[in-house]
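Undergrad: attaching a predicted model along with its sequence, questions to come.
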Amino acid sequence: MNLFAFDIETVPDVTGGRRLYGLEGLDDDQAAEAMLALRRQASGGSDFLRLHLHRVAVISVAARIGERFTVFSLGDDGDDEGELLQRFFDGLERYVPRLVSWNGSGFDLPVLHYRAMIHGVSAPKYWDTGDGDREFRFNNYLNRFHDRHTDLMDVLAGYQSRANAPLDEIASLCGLPGKLGMSGDQVRARIAAGDFAAVRDYCETDVLNTYLLWLRFEQMRGHLDREGHAAECERVRNALAEAGRPHLDAFLQAWQG
């Protein structure tokens, strides 16, 4: 089975904020600040926006397609969000991969659901529960306890939210690089500053950590033996070295160190 470890980066949906909160007349930065202030007021302190008000800026994927491993991102500065989402779901239609995420059930997928509905995105394979493909009746992307989508954080926590752990910390404890160069709370500022490439690079390091933790999980549950795990890691190392991209070189150096 093909496999996509995926992650998204988002910014406030200022167009939606203007529509819902009457923020007409404010520029994008002012509208975003107003949305965050309203959220702090409603939540008692947290400015983490409700999921339907996150606009998807980047989707990154660490993909095992057949015998090939690659890392790529969808989304660039100025890209239409609806087209970005459609390209992601078109990839699911084409490759029908297993999806792997870290907190994908709690954040990434609900965001993608809401935003795809807003933009009229078509994703029949993703939403199939057996009507179009009988195999999906017993293993689909939507059932929490199926593995066509595996939220590693959710599974490792035993589906208990109080046991959830941050990707960066688990990756670091497992000897992986963890986060390099920036953190999620810097995404909006980096995009506003015109440094969209840094956000893509950051998201790609997250999916690399997720993919490598997936390999650990596969070894832990007996789907890979020690030699098989080493071979899969070597496949990733070779792909990163061949890519010749600075942030992947940095990830490789940190991993080997």
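TA: Arrived safely.

Undergrad: alpha carbons only for contacts and neighbour counts from here, please
TA: Fine.

Undergrad: wasn't Thr150 part of a strand?
TA: Yes: counting by DSSP: H, G, I helix; E, B strand; the rest coil, Thr150 is located in a strand.

Undergrad: what is the neighbour count of it?
TA: 23 (other CA atoms under 10 Å).

Undergrad: try this one next to it:
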Amino acid sequence: MSDIGWLIFDVEAVADGDLISKLKYPDQELSGDAAIARYRQELMEEKGSDFIAHTFMLPISVAIAKVTQDFHLDDIVVLDDPDYRPASITNLFWQGWRHYKRPTFVTFNGRGYDLPLMELSAYRFGLSLPDWFQVSGRSFDQARNRYNTSSHLDLMDMMSNFGASRLQGGLNVLANIIGKPGKTGIDGSQVQDMYDNGGVREINDYCMCDVLDTYFVFLRTRVLTGQLTLDEEHERVVETKNYLEKRAADCKAFEHYLSHWGDWQPPEKESTENKESV
């Protein structure tokens, strides 16, 4: 248990229709579903996107890869399976972080969406998190400090130098560069409609695939930082593929991921004869 050093996670969420109805349309007595539909339409007309801010959202899927301190995949889970209740998901998320002795969260763009959503959900459901909200600690030691990567490593922050550059294509690009599936027909913009059509299991499968992409990108960043060699990274990739293959018959997410699997191809070695180094 204590060997878990990293929790790589992804969150998918659906709109809180009752809250939207109450705050956006207070005098119209709209049902939750009607309020969501109207708000999405208004957002699309105004902004060209029906993306709803996390303040109006409820977590319906949290997938987590438990990774050892030396970067081996231990397990992948989705929380509150098969019920996927927002309050239970939130409670299990923060309980798990404590259970494993507060390992480092790893996300892709989690600082801008996933973690704020889970923090707000803790607020909504009345959880106490003094070990995360370290308001009396020195600012640079606080878990929520943007540059405290020992508490939360956001791979988008890392690869964009904390926003100094724009990482166009995001996780999908980084995954494809190293041969992994990336987006394979589903993205976050489809989650609300999938949920409305009873596809909560499919949402959780999609979430697990995103976590797998994030794990493999995380491994390659450990090569960048010198914590793994390419050979050590390859060993962990092979181990993880074996893990997925053993469980694919009972897990559609793993079966789907393997069907789009690719291996990173190292560049051909070029002759250095008569060439000077920089």
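TA: Cool, the structure landed. In this text, all values refer to a predicted model and were calculated from it rather than measured experimentally.

Undergrad: TM between them?
TA: Once superposed, the chains reach a TM-score of 0.87 (TM-score structural alignment, normalised by the length of the first structure), with 252 aligned residues with a CA RMSD of 2.5 Å.

Undergrad: so what's the residue count around Tyr114 of the first structure?
TA: Residues near Tyr114 of the first structure, counting by other CA under 10 Å, number 15.

Undergrad: now check the second structure for the residue matching it.
TA: Using TM-score structural alignment as the criterion, Tyr114 of the first structure maps onto Leu120 of the second structure.

Undergrad: list the contacts for that match?
TA: Thr55 (CA atoms under 8 Å, 6 or more residues apart in numbering).

Undergrad: what's the average distance of the strand or helix carrying it to the first structure?
TA: Using DSSP states H and E, Leu120 of the second structure sits within helix 114-124. Taken over the aligned residues, the distance from helix 114-124 of the second structure to the first structure averages 1.5 Å (mean CA distance after the TM-score superposition for the first structure).

Undergrad: what comes up buried for that helix?
TA: Using 16 or more other CA atoms under 10 Å as the test for burial, helix 114-124 of the second structure gives Asp114, Leu115, Leu117, Met118, Glu119, Leu120, Ser121, Ala122.

Undergrad: also stretch 164-178 of the second structure?
TA: For stretch 164-178 of the second structure, burial by neighbour count (16+ other CA under 10 Å) applies to Gly170, Leu171, Asn172, Val173, Leu174, Ala175, Asn176, Ile178.

Undergrad: the third one pairs with which position in the first structure?
TA: The one in question is Asn172 of the second structure. In the first structure, the residue matched to Asn172 of the second structure (TM-score structural alignment) is Asp168.

Undergrad: now do Leu92 of the second structure
TA: Here Leu92 of the second structure is matched to Arg87 in the first structure, going by TM-score structural alignment.

Undergrad: so for that match, what's the nearest residue that isn't a sequence neighbour?
TA: In this structure, Arg87 of the first structure finds its nearest non-sequential neighbour in Leu74, 7.8 Å apart by CA to CA, 6 or more residues apart in numbering.

Undergrad: what's near enough to touch that neighbour?
TA: Contacts of Leu74 of the first structure (CA under 8 Å, 6+ apart): Val58, Ile59, Ser60, Leu84, Arg87, Phe88.

Undergrad: hmm, 10 Å instead?
TA: Shown in contact with Leu74 of the first structure (CA atoms under 10 Å, 6 or more residues apart in numbering): Ile8, Ala57, Val58, Ile59, Ser60, Val61, Glu83, Leu84, Leu85, Arg87, Phe88, Arg200.

Undergrad: now do His54 of the second structure
TA: 13-16, 112-118, 120-121.

Undergrad: of these, which pair is most distant in space?
TA: Taking CA to CA, the two most distant members of the contacts of His54 of the second structure are Asp16 and Gly112; they sit 19.2 Å apart.

Undergrad: between these two, who's got more neighbours?
TA: Neighbour count, other CA under 10 Å: between Asp16 of the second structure and Gly112, Asp16 has more, with 18 against 13.

Undergrad: what residue of the first structure matches up with the more buried one?
TA: In the first structure, the residue matched to Asp16 of the second structure (TM-score structural alignment) is Asp13.

Undergrad: can you check Val78 of the second structure too?
TA: Under the alignment (TM-score structural alignment), Val78 of the second structure pairs with Ser73 of the first structure.

Undergrad: just the element for the residue lying closest to that match once chain neighbours are set aside, please.
TA: Closest residue to Ser73 of the first structure apart from its sequence neighbours, by CA to CA, 6+ apart: Ser60 at 4.1 Å. Taking DSSP H and E as the definition, Ser60 of the first structure sits inside strand 54-65.

Undergrad: angle of that strand against helix 109-119?
TA: 110 degrees (axes from the mean of the first three to the mean of the last three CA atoms, to 10 degrees).

Undergrad: mean shift of strand 54-65 of the first structure relative to the second structure?
TA: With mean CA distance after the TM-score superposition for the first structure, strand 54-65 of the first structure departs from the second structure by a mean of 1.4 Å once superposed.

Undergrad: still on that earlier bit, pretty sure the match of Leu92 of the second structure is touching Val121, no?
TA: Yes: in this structure, Arg87 of the first structure is within contact of Val121 by CA atoms under 10 Å, at 9.5 Å.

Undergrad: which one of the two has more residues nearby?
TA: Val121 (19 against 16).

Undergrad: what's near enough to touch that one?
TA: So Val121 of the first structure contacts Gly82, Glu83, Leu84, Leu85, Gln86, Arg87, Phe89, Asp90, Leu112, His113, Arg115 (CA under 10 Å, 6+ apart).

Undergrad: please repeat the previous calculation with a cut-off of 7 Å.
TA: When contacts are counted by CA atoms under 7 Å, 6 or more residues apart in numbering, Val121 of the first structure touches Gly82, Gln86.

Undergrad: got it, and Arg98 of the first structure?
TA: Contact analysis of Arg98 of the first structure by CA under 7 Å, 6+ apart lists Met1, Asn2, Leu3, Phe4, Arg148, His149.

Undergrad: now the residues you listed: which count as buried?
TA: Buried residues within those, counting neighbours by 16+ other CA under 10 Å: Asn2, Leu3, Phe4, Arg148, His149.

Undergrad: just checking, the third one touches Tyr95?
TA: No: with the criterion set as CA atoms under 7 Å, Phe4 of the first structure and Tyr95 do not qualify as a contacting pair; they are 9.4 Å apart.

Undergrad: how close does the match of Asp16 of the second structure sit to Gly75 of the first structure?
TA: Per CA to CA, to the nearest Å, Asp13 of the first structure is found 15 Å from Gly75 of the first structure.
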